[in-house]
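Chemist: Quick check, what structure comes out for this input:
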Amino acid sequence: MERRHFIRNTALASGALGISAPFSYAFSATAPAHKFNLKYAPHLGMFKHHAGEDPIAQLNFMADQGFTAFEDNGMKGREVALQEKMAATMQERGLEMGVFVAHKIYWREPNLASGEAAKREEFLEDIRSSVEVAKRVNAKWMTVVPGFVDLRKSMGYQTANVIESLKQACDILEPHGLVMVLEPLNFRDHPGLFLTGSPQAYEICKSVGSPSCKILFDIYHQQIQEGNLIPNMDTCWDEIGYIQIGDNPGRKEPTTGEINYTNVFKFIHSKGFQGILGMEHGNSKPDKEGEQAVIDAYKKVDTFL
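Modeler: Okay, here's the model as predicted:
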């Protein structure tokens, strides 16, 4: 599943949902079904066969299962009334808001790497508008993807252009205590993108030198791109602000691929990680059976203590 299709499909599947639809799932007043050791964050659509199409009912279902966080790539594109209602539900149910995508992502042409003034200003304007969304939904983190390479410039010049854009974005974010997390994406699913590996992201974050610019370490992407997951995470740990999950191959829930998620999560927990781990993957099976399989998989790999 390509990331741009994943973002688009989850946004379309849930962004068009009205807030006036009748709930097909009502949350329980009893204790959550499970207590997880880390803040795993589902997304809309992941449990729609159990909870129904209404996003508020889906949030309640997540909380009832014991999840304590939620992420939504498409949050910025939702109507303000729905954003506010989702934020109120998350606050009521103890769900911490994870990332949303902060800006237009350029998948096939250079933007930040080019240094072009108009592209930089477009990006900065997107960041400004994302500040208002973050305030509305009580979000701290927002995803940034620097876009496509500029084949007419050496990598050094491209890197300098990206760093300058990110520094200017930090000037916008820092006063609000908000953090953009830079996501390296693998070369197989996304050939031609500027940012691909954790060492590159680490170098950029160090160069930007701001608490508002950190790494989004997507375990699925980095298993493909570089492997050696735990040592690489450990090396760039001080710049990791957010983590996303997906097994490989397939980009489905843990236990469906080659990654030993029990050990990876044990390492993350041992580092005292207090942030969110976004469940940015599909379900390996359809319907309610597939949704229950996702819940069961997280219960299984969460048994590292």
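
Chemist: going forward, measure contacts and count neighbours with C-alpha atoms only.
Modeler: Noted.

Chemist: Tell me where the stretch 101-250 of the chain has strands.
Modeler: Using DSSP state E, counting those that start in this stretch, the strands assigned to the stretch 101-250 of the chain run over residues 141-144, 179-182, 213-218, 240-244.

Chemist: Please identify which of those strands is closest to Lys35.
Modeler: strand 240-244 (19.5 Å; CA to CA).

Chemist: And that closest one, what does it pack against?
Modeler: Counting contacts by 3 or more CA pairs under 8 Å, 6 or more residues apart in numbering; DSSP states H and E, strand 240-244 packs against strand 213-218, helix 219-225, strand 276-278.

Chemist: Now the second one, please; I'll put the structures next to each other:
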Amino acid sequence: MPQPFQLAVCAEMLWQDKPIEWRAARLTERGLGVGLWNWPDHDLGKLESVGANYTIMNGYLQGRLSDRDGADKLLTSARETVEVGKRLGVDRLNLHGTGLGDGGIPIPLQGAFSPGMELRARDTLHRICDLGEEMSVIFTLENLNPLDHPGCPFGSTAEVLSLVSAVNRPQLRINLDLYHTQISEGDLVRWCEASLPWIGEIQVADNPGRCEPGTGEINYPGIARALHCMGYTGPVGMEAFAADDSDAAVDAFVAAFTV
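Modeler: Okay, here's the model as predicted:
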């Protein structure tokens, strides 16, 4: 059966008893891209030596979208991260509405919007796009969910789509995380359709549990067929834990997205 998507797996979440470079090599042997989180956690030389296709990595270490101090920190951090991303050949650099601390808790915690936040966030994202244009890189803005990441501004699928479509520049795409969308809004196929012109990557995990496709309530083979019918041929990354065996989790992911 044909494989219409560019498949990748987050190396941080599987084979957690193994070094990160071992995990990257294992995924590369299977013909899959490799997703990463924060680059300071790893030995960059060892990651370089694997020769992996690193598909996505956090594009910043600190900062936030909607205030001047946070935006300045975000841009400084993003510029530093771009250099690391270029060293590893990372395809996309990922952003959130604000920095995430231990356990995914936003820093700072913002439970409500204040006037002007969205306009300031757009301004910040235009600055991010200027950086992307200067450095020839692509950033993505990821949606989150309020259960795992309470108080994160610009976390919902609707808010992320609103921002990215308003900025509407090729240096900024949506990282549409369907695990988060399922918890926040559901209606996954229609969110894929609405976001399609701006999608840079689709990320998946089943719910509840955030494990591989087939362990929860989401019909990922059906979503894969719908994406194929829409003409989507871009990246699909599994950002999920293994319910039991990591190799079996990868097998289930690949099977779900083989149309």
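
Chemist: And the helices and strands packed on strand 240-244 of the first structure: which comes nearest Asp64 of the first structure?
Modeler: strand 276-278 (17.6 Å).

Chemist: What range does the closest one cover in the second structure?
Modeler: Taken onto the second structure by TM-score structural alignment, strand 276-278 of the first structure occupies residues 235-237 there.

Chemist: Over to stretch 225-237 of the first structure?
Modeler: Under TM-score structural alignment, the match for stretch 225-237 of the first structure is residues 184-196.

Chemist: Tell me which residues of the matching stretch come out buried.
Modeler: Ser184, Leu188, Val189, Trp191, Cys192, Ser195, Leu196 (16 or more other CA atoms under 10 Å).

Chemist: Next up, the contacts around Tyr242 of the first structure.
Modeler: Contacts for Tyr242 of the first structure (CA atoms under 8 Å, 6 or more residues apart in numbering) come out as Trp141, Val181, Lys214, Ile215, Leu216, Phe217, Gly275, Ile276, Leu277.

Chemist: Now distance to Asp64 of the first structure too, for the strands of the stretch 101-250 of the first structure, in CSV please.
Modeler: Shown next, in CSV, are the strands of the stretch 101-250 of the first structure (distance: least, CA to CA, whole Å):
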stretch, distance to Asp64 of the first structure
strand 141-144, 24
strand 179-182, 28
strand 213-218, 26
strand 240-244, 22
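
Chemist: Please name whichever of the ones you listed is nearest to His34 of the first structure.
Modeler: Per CA to CA, nearest to His34 of the first structure of the strands of the stretch 101-250 of the first structure: strand 240-244, 20.7 Å.

Chemist: average gap between whichever helix or strand comes after the closest one and the second structure?
Modeler: Downstream of strand 240-244 of the first structure, the next assigned helix or strand under DSSP states H and E is helix 261-270. For helix 261-270 of the first structure, the mean deviation from the second structure after alignment is 1.5 Å (mean CA distance after the TM-score superposition for the first structure).

Chemist: Just give the number of residues close to the aligned partner of Val144 of the first structure in the second structure.
Modeler: Under the alignment (TM-score structural alignment), Val144 of the first structure pairs with Leu95 of the second structure. Counted with other CA atoms under 10 Å, residues neighbouring Leu95 of the second structure total 27.

Chemist: Leu95 of the second structure contacts Gly59, doesn't it?
Modeler: Yes: with contact defined as CA atoms under 8 Å, Leu95 of the second structure reaches Gly59; the gap is 5.8 Å.
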